[in-house]
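Chemist: I'll drop the sequence and a predicted model, then ask my questions.
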Amino acid sequence: MARRCVFCGNAGLTREHVIPRWLTDVLPEQARFRGQDQMAVLLHPDHAVDGPHHREMPETFNSSTVKTVCGSCNNGFMNDIETVTRPYLSTMIRGRLAMPLSVEAVTAVATWAVKTSLMAQLTGSEPASIDRVYQDFYATRRPTDACLVWAAAIDDEDWALRAECRLMLYVLDGPPANGDDPPNLLTVAIGLGGLLLYTIIDPVLGPSTWNPTAVFRGALVPLWPDPRPVTWPPSRVLRPAEAWGVCEYMPMLLG
């Protein structure tokens, strides 16, 4: 049976760039991709079952594509998200100017982060089982109740062009998880120039589980849920070592 669009369920799949090509003109010049790592950890509430599993992505970051969305979604609402977010994202990536971000701007950036995270995790060998999140995102064109997004300013060459996905399987009830079950929790950290976006997609435990704002106080700015006006950049720049700590926040908290 033919594969269907992860958002609307239609046929006619097209290639979608995980990182849009227009960002090439905004990002710092770089000779090659600086690294992307996929990690899946299978967890039971009481103990680790299996993992971690690592997979280094072979293609350059800007050329990474997935064939999981139809032409209507690709050229329709997904393109609309890029158009709305582009001016805000461009300024944040360049990191040169202080600027206010309205609720509209914060919502746009958070929506872009979720859309890009949903695409990025599909490049892995074991994507998360979060079909309902894709469907709800398509229906509302906004992050779902399962999504949380933060932003940070960063000045580090290793994070000028990077995506780090962490996928986990967490079982609340029933028998322990096993290696045949797909992950159901996802975090994605995306570094673009002077900007780091951190997204948690959690349809299992709920948003109240997570509070990296307190852990990385002054550096991580919450964008979603409850979007509010903010002044960019934040009062403190995220240190490079902290960026890796952000990546491991969920595995460390649940592990």
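Modeler: Structure received. Numbering: from 1, shown residues only.
Chemist: hey, let's count contacts and neighbours off CA atoms from now on
Modeler: Fine.
Chemist: can you show me the helices along the protein?
Modeler: Remark: helices of the chain, listed N- to C-terminal, are 71-75, 77-94, 103-120, 131-140, 212-215, 240-247, 249-254; assignment by DSSP state H.
Chemist: how about residues contacting the fourth one?
Modeler: So the one you mean is helix 131-140. Where contact means Cα atoms under 8 Å, 6 or more residues apart in numbering, the residues beyond helix 131-140 that reach it are 6-8, 118, 143-144, 146, 203.
Chemist: buried stuff in it?
Modeler: Along helix 131-140, the positions that meet the burial threshold by neighbour count (16 or more other Cα atoms under 10 Å) are 133-138.
Chemist: swap in the fifth one?
Modeler: By neighbour count on 16+ other Cα under 10 Å, the buried set for helix 212-215 is P212.
Chemist: and the third one, by the same measure?
Modeler: When burial is assessed from 16+ other Cα under 10 Å, helix 103-120 yields the following buried residues: 105-120.
Chemist: W224 versus V215, what's the distance?
Modeler: Between V215 and W224 the distance, using Cα to Cα, to the nearest Å, works out to 17 Å.
Chemist: likewise for S129?
Modeler: Using Cα to Cα, S129 is found at 22 Å from W224.
Chemist: of the two, which one has the most company?
Modeler: Each of S129 and W224 had its neighbours counted (other Cα atoms under 10 Å), and the higher figure belongs to W224 (22 against 15).
Chemist: here comes the other one, which I'd like you to weigh against the first:
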Amino acid sequence: MSVPGKCIFCGGKGLTKEHLFPQWMRPLLQGYVEASELPSYAQLRTFGGLSVPGLPSANGWNNQGYIFNKRLRVVCRSCNNGWMSQQEQATKSLLTAMIEGRPAPLGQDEQFQLALWCALRAAIFERDDPKNAAISRYQYRYIYEHRTLPDGWKVFAASYSGLEWAARMFHLSGKVLNINDQSMPSAPNTHLTAIGMGKTICVVLGSTATNASFVTTRLSPTGLEQIWPFVQALEWPVAPEIGDEALGQIAYGTPYFM
């Protein structure tokens, strides 16, 4: 859990407002937002109580709204204008090509940059509902100090052929039983974030449960390519494309969280 009033990454002061989606994406995605009837960002309240498999579904909407208006005051000016801005610039041309569905090579470095960008979006988005946050203060600090994803995280990507998720973020968090000692954590320890951008969908998974590897493996979506940890080089766009129905099952927890 981060400290209120301090940067979620470095712990510094002087917070600035950070957009969920950067403003340079707006002209690329605005048409999708206007065409969709769904809120373009949303969170679910925590699910909890059972070990994987057999997680219950989440219990209702918590926050939702228009993604380009959503800003969170959780990152300091130094991080926002420094290493995070540099990482954004390193990923911008690749993200643009993927949003538009244009060919692009996804080697190990490209996949790492994309995975880190997605992880940062997920980490920032989770702070919209801090009482149900599953990402620990240690993990935020780890990202800041090492400029990479924490242990126990996975990121996936796929080409997207639908409309509802073409400009959308969705997050849920929950409690997963620690198998080693059969204890239930006092706070959420597992999270999933789906990020839809034009012709691309990415999913971020993470867990700090004692059986985290099993949890993230169990929750890993089918039909998407794993880009973190690195498995193999890819050529974008990848086949097959994923549609709204399959993506809804992944993001909303069916069958993964039912």
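Modeler: Everything's here; your move. The model shown is predicted, which means the values in this text are computed figures rather than measured ones.
Chemist: so after superposing, what's the score?
Modeler: Overall, the chain-to-chain superposition scores 0.86 on the TM-score scale (TM-score structural alignment, normalised by the length of the first structure); 247 aligned residues with a Cα RMSD of 2.6 Å.
Chemist: still on that earlier bit, and the helices of the first structure as TSV, adding distance to W150 of the first structure?
Modeler: Formatted as TSV, the entries for the helices of the first structure read as follows, by distance: least, Cα to Cα, whole Å:
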stretch	distance to W150 of the first structure
helix 71-75	25
helix 77-94	13
helix 103-120	8
helix 131-140	18
helix 212-215	8
helix 240-247	10
helix 249-254	13
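Chemist: who wins for proximity to A40 of the first structure among the ones you listed?
Modeler: Proximity to A40 of the first structure, assessed across the helices of the first structure by Cα to Cα, is greatest for helix 249-254 (9.5 Å).
Chemist: the closest one: which residues count as buried?
Modeler: Quick answer for helix 249-254 of the first structure (16+ other Cα under 10 Å): 249-251.
Chemist: what range in the first structure does stretch 6-21 of the second structure sit on?
Modeler: Counting by TM-score structural alignment, stretch 6-21 of the second structure falls onto residues 4-19 of the first structure.
Chemist: sorry, back to before: make JSON lines from the buried residues of helix 131-140 of the first structure and add distance to K67 of the first structure to it.
Modeler: Formatted as JSON lines, the buried residues of helix 131-140 of the first structure follow (distance: Cα to Cα, whole Å):
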{"residue": "V133", "distance to K67 of the first structure": "18"}
{"residue": "Y134", "distance to K67 of the first structure": "15"}
{"residue": "Q135", "distance to K67 of the first structure": "17"}
{"residue": "D136", "distance to K67 of the first structure": "20"}
{"residue": "F137", "distance to K67 of the first structure": "18"}
{"residue": "Y138", "distance to K67 of the first structure": "17"}
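Chemist: give me the distance between R147 of the second structure and A115 of the second structure.
Modeler: Distance of R147 of the second structure to A115 of the second structure, given as Cα to Cα: 11 Å.
Chemist: to clarify, my last question referred to R102 of the second structure.
Modeler: With distances taken as Cα to Cα, R102 of the second structure is found 19 Å from A115 of the second structure.
Chemist: ok, for L15 of the second structure, nearest residue in space, not its chain neighbours?
Modeler: Excluding the flanking residues, the one nearest L15 of the second structure by Cα to Cα, 6 or more residues apart in numbering is C76, at 4.0 Å.
Chemist: and for that neighbour, the neighbour number?
Modeler: Summarising burial for C76 of the second structure: neighbours were counted as other Cα under 10 Å, giving 23.
Chemist: select, out of the helices of the first structure, the one closest to D25 of the first structure.
Modeler: Go through the helices of the first structure one by one with Cα to Cα and the one that ends up closest to D25 of the first structure is helix 77-94, at 9.3 Å.
Chemist: average gap between the closest one and the second structure?
Modeler: On superposition with the second structure, the average gap between helix 77-94 of the first structure and its aligned counterparts reaches 0.6 Å (mean Cα distance after the TM-score superposition for the first structure).
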